[in-house]
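S.K.: Quick one: sequence plus predicted model below, questions after.
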Amino acid sequence: MNNYSNNSYHTFLHPNQTYSSVFGQDLVADVIEIPILSLTILFAIVYTILIFSRPVFRQNKFNWLTVNICISTVLLCINILAMHAKQNDQSSSINCRVRAFFLLSAVNQLMYSHCVAAVSRMLAIVHAKKSFSRSNTCLFICISIGWLLAFLLSSINLFFDSYTCLQSPSTEFLSYYNLVTTLIIPIVIITVCNSRILRHVRQSTRQLRAQGTQPRLAHTRDMYLLKVMIVTFVVFFFGWTPVFLMQIFGVSVQFPEFLTIILRISPSVAMLHDTLFLIFTNKPVRLFIKQLVIRRRLKVPANVVAIFQQQNRNQM
C-alpha cells in the first residue's frame, strides 16, 4: 500500500496523510460535514419544489438559473455523502475511476452552472434587443451546454487513476487538469461575462442620466441579480479552491490538524451558504415562505394571502 488515505474523498482533500494519522480529524470533520451536506440537500430541494410548484415563480427566467445551481448542488452533496459511505473501500481500478468521474462531473456541473448563469444574464442584458437572447430556448440551450461540458471535461477520469484509486497513486497531470477545467476556465468565463454586464449597465445608466431620466427599474434589478450571482460564485470559489490546491501541493506540505478540518468542511459550508443566500435574496420566494408561516401561525384568511401574493407578482 502507498501512503494514500483509505477514504477516497479524504484522499482528495489531504493526499499526504495516511488513514491512521488523520482518523481523529476525519471523525471530527465528518460530524460537522455530514449534517451540513444534509441541510444543503434539504434546502435546495425545498427551493426547487417551490419554483416548480408556483406558476408565478416559473415565469421568472432567473429562477431557472438558480434551480440549475440547486440541482447541481444536490448532486454534488449526494456524491460526497456516497464517498463518506465508502470508507475503507478497496475497489477495482474501473470502479474507482467511475467514482472519480461522477464526483468530478458533479463538481464541474456546479461550477459551470455559475457560468451558465453568467452567460445567460449577459445575453439577456447586453443583447436585450434580440428576442432569442431573452427566450426560454436560449436559456435551456445554455443550461444543456453546461451539463454537456461538465460530463465531457470529467470523462478523462475514466481513463486514468486519480485520487479515488487507493491501489495506485494518482496521475499527477490530472490534478493540474482538474484545477484548470474546474476552477480557472469557469473563473475566466464568469469574469468576462460579469465585466461585460457591468460595462453595459453603466453605459446605459450614464446615457439615461445624460438625457435627464432616471435609470429604469430593469437596470436596478439587473445589477441586483448580478451581485447575487457574483457573491454565490465567490463564496463557492473560496470554498473549493483549497481542495484543488491541496491536490497539487498537499503531498509536500503538512497541514495542522485544525486547518485540515477547516479545509475539509469549507466546500460543504460554501454550498450551504450559497443555497441559503439564493433563497434569501429571491424576494418573491422569501415573502411566499413568510406568508406560509404567518398563515399557519395566525390562520390568516385566504383573501389576505391573495393580496400578498399579488404584491409579490408586481415585484418580480
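M.R.: The structure has been received and is ready for your questions. Numbering: from 1, shown residues only.
S.K.: can we go C-alpha only for contacts and neighbour counts from here?
M.R.: OK.
S.K.: give me every residue that touches the residue nearest in space to the middle of the chain.
M.R.: In the chain, the centroid-proximal residue (C-alpha atoms, centre = their mean) is Leu110; its distance is 4.2 Å. Applying C-alpha atoms under 8 Å, 6 or more residues apart in numbering, we find Leu110 in contact with 69, 72-73, 76.
S.K.: take a look at this one as well, against the first:
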Amino acid sequence: MRIGRAAVVTDTGKRRLGNEDAYVFEPPLFAIADGMGGARAGEIAADLAASALEEASAQTRDATQLSAIIAEANRRVWERSRADPATAGMGTTVTIALVDAPAGTISFGHVGDSRAYRLRDGALEQVTTDHSLVAELVESGVLTPEEAERHPQRSAITKAVGTEPSVDADVFTRDTLPGDLFLLCSDGLSDMLSEEEIASAIEGADRDPEAAGDALVAAANARGGEDNITVVLFEIVDGDAAEPHPEQDRGIGATTVPPATGEPTDKDERAEASEPAAAATPGAAEPEPIRHGAGAGGRIAALALVVSVLAIGLLVLYLAVR
C-alpha cells in the first residue's frame, strides 16, 4: 500500500480577522495545530508546535517517537509562554497522523479537540477522542452525543500542548486498507458539520482530496464559518511504497483563549485572537510560519496586487512618452 492523492485546504472563515490554524504536510507525516491565546499568541503557539513537528518529520518515521515529538512541541510552547508576557497562557491542539505504508498501518498522536477521521466503505469514523469537557460528560453518560453538539461549553478543552510543563498525549496505531481516506481537521469544521455531512461532502467530491477539502470548507462557511477551518485529506491505495507527489494546497492558522491551570479552556472566546497583537518582548523572536498558504482569498488579493502594479507601470510609461 501507499499514500495516494493528498491535499490540505485552510480558510479564515467568516468571523475571524486572521487565520491562525497551522499544519504540517510532509508525507508520510501530516498534522494540524489549532492554537489558543489572546492577540497573536494562538498563532505563535500553533507555529511553534508545527515547527517542532516538521523538524521531527525530517528526522524520523518511527511511530514510537510520536510521544517524544509532541513533548518537544510542548516544551517549545511552554518555554516561550513563560519567557514572553505577551504570550502567557498560550497553547495549541495537535493531531498527527504518520503512515507506515509497508506495514499497512497509521499511527496518531493527539492532544486537544482537533480531530482525525477515517472514511471506509462510505462510513465515517472519528478515530481520535476529544480532550474536551463535553466529551468527558458524554463518556460518563451525563450527556448524549446529540446533546453535546448543542452544549454551550462544547468548545471547552481539558488538555492542550504548551499550557503545562508536560502533556500526556494519546498515541495509538490502526490498520489501513486500500481505499481508506483520512481527514484531519480543526474544530472550525467539526463544530459546523455533522459526521454525515462530512462524509457526504467527501463522497460528493468523488473522494478527491482537494475537491473534498474545498467542499468541506465551503460547507462550513455556509453554516456561518465561525472559526478558522483547516482540513488535511489523504487516501491509502494499492501499490508499492513509492509515494507520488501529493497536492500541497494552502495553509496556516490557530484560534482561541488562554488556558489556566488544568481547567477547561473555553475556545469560544476567540474574539481575543482577532485583536491587534501586543508588543512583543524584546529578544523574543517569533517562529517562522509553517505553510503560510494564501488560500482562495489570498490568491484573489495577490491577483489584485499584480493588476495594480501593471496599471501603475502603464501610467508611468504613458507619461514618459508624452
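M.R.: It's in. Just so it is clear, the structure is predicted and the values come from calculations on it, not from any experiment.
S.K.: Let me see the TM-score of these two.
M.R.: Between these two chains, after superposing, the TM-score reads 0.30 (TM-score structural alignment, normalised by the length of the first structure); 161 aligned residues with a C-alpha RMSD of 6.7 Å.
S.K.: on that earlier part again, so which of the contacts of Leu110 of the first structure belong to helices?
M.R.: 69, 72-73, 76 (DSSP state H).
S.K.: In terms of distance to Ile289 of the first structure, which of these ranks first?
M.R.: Ile69 (20.0 Å; C-alpha to C-alpha).
S.K.: so how many other residues sit close to the closest one?
M.R.: Neighbour count for Ile69 of the first structure, taken as other C-alpha atoms under 10 Å: 26.
S.K.: Give me the distance between the residue lying closest to it once chain neighbours are set aside and Ser144 of the first structure.
M.R.: Nearest residue to Ile69 of the first structure in three dimensions, chain neighbours excluded: Ser113, at 5.6 Å (C-alpha to C-alpha, 6 or more residues apart in numbering). Separation of Ser113 of the first structure from Ser144 of the first structure (C-alpha to C-alpha, to the nearest Å) stands at 10 Å.
S.K.: who has more neighbours, those two?
M.R.: Higher neighbour count among Ser113 of the first structure and Ser144: Ser113, with 30 against 13, using other C-alpha under 10 Å.
S.K.: residues touching that one, list them.
M.R.: By C-alpha under 8 Å, 6+ apart, Ser113 of the first structure lies in contact with 65, 68-69, 72, 143, 146-147.
S.K.: which of those residues lies closest to Ile262 of the first structure?
M.R.: Among the contacts of Ser113 of the first structure, and counting by C-alpha to C-alpha, the member closest to Ile262 of the first structure is Ser72, at 23.0 Å.
S.K.: Verify the stated contact: the closest one with Ala106.
M.R.: Yes: between Ser72 of the first structure and Ala106 a contact is recorded at 6.6 Å, counting by C-alpha atoms under 8 Å.
S.K.: any idea whether Tyr176 of the first structure is helix, strand or coil?
M.R.: Following DSSP: H, G, I helix; E, B strand; the rest coil, Tyr176 of the first structure is assigned to helix.
S.K.: If you tally nearby residues, what's the number for it?
M.R.: Tyr176 of the first structure has 15 nearby residues by other C-alpha under 10 Å.
S.K.: repeat for Ile307 of the first structure
M.R.: 10.
S.K.: before we move on, back to that, for Ser72 and Ala106 of the first structure, work out which one has more neighbours and name it.
M.R.: Applying other C-alpha under 10 Å to Ser72 of the first structure and Ala106 shows that Ala106 carries more neighbours, namely 26 against 23.
S.K.: Please tell me how far that one sits from Gly146 of the first structure.
M.R.: Counting by C-alpha to C-alpha, the gap from Ala106 of the first structure to Gly146 of the first structure is 11 Å.
S.K.: and what of Met229 of the first structure?
M.R.: On the measure of C-alpha to C-alpha, Met229 of the first structure and Gly146 of the first structure end up 16 Å apart.
S.K.: ditto for Gln309 of the first structure
M.R.: Distance from Gln309 of the first structure to Gly146 of the first structure, by C-alpha to C-alpha: 33 Å.
S.K.: Please identify the helix or strand for the residue nearest to the centre of the first structure.
M.R.: Here Leu110 of the first structure sits within helix 93-126, counting by DSSP states H and E.
S.K.: Ok, Leu81 of the first structure next?
M.R.: helix 61-85.
S.K.: same question, Asp222 of the first structure
M.R.: Applying DSSP H and E as the criterion places Asp222 of the first structure in helix 217-249.
S.K.: What helices and strands are in contact with that helix?
M.R.: helix 8-13, helix 93-126, helix 172-179, helix 185-210, helix 257-281 (3 or more C-alpha pairs under 8 Å, 6 or more residues apart in numbering; DSSP states H and E).
S.K.: cutoff 6 Å now
M.R.: helix 257-281 (3 or more C-alpha pairs under 6 Å, 6 or more residues apart in numbering; DSSP states H and E).
S.K.: Beyond the helix it packs on, next helix or strand please.
M.R.: helix 283-298.
S.K.: Could you check the angle that next one makes with helix 61-85?
M.R.: Using axes from the mean of the first three to the mean of the last three C-alpha atoms, to 10 degrees, the inter-axis angle of helix 283-298 of the first structure relative to helix 61-85 is 70 degrees.
S.K.: for helix 283-298 of the first structure, the distance to its chain's centre please.
M.R.: 26 Å (C-alpha atoms, centre = their mean, to the nearest Å).
S.K.: so it versus helix 257-281, what angle?
M.R.: Using the same axes, to 10 degrees: helix 283-298 of the first structure against helix 257-281 is 90 degrees.
S.K.: what does helix 283-298 of the first structure contact?
M.R.: Under the contact criterion C-alpha atoms under 6 Å, 6 or more residues apart in numbering, helix 283-298 of the first structure has outside partners 280, 312.
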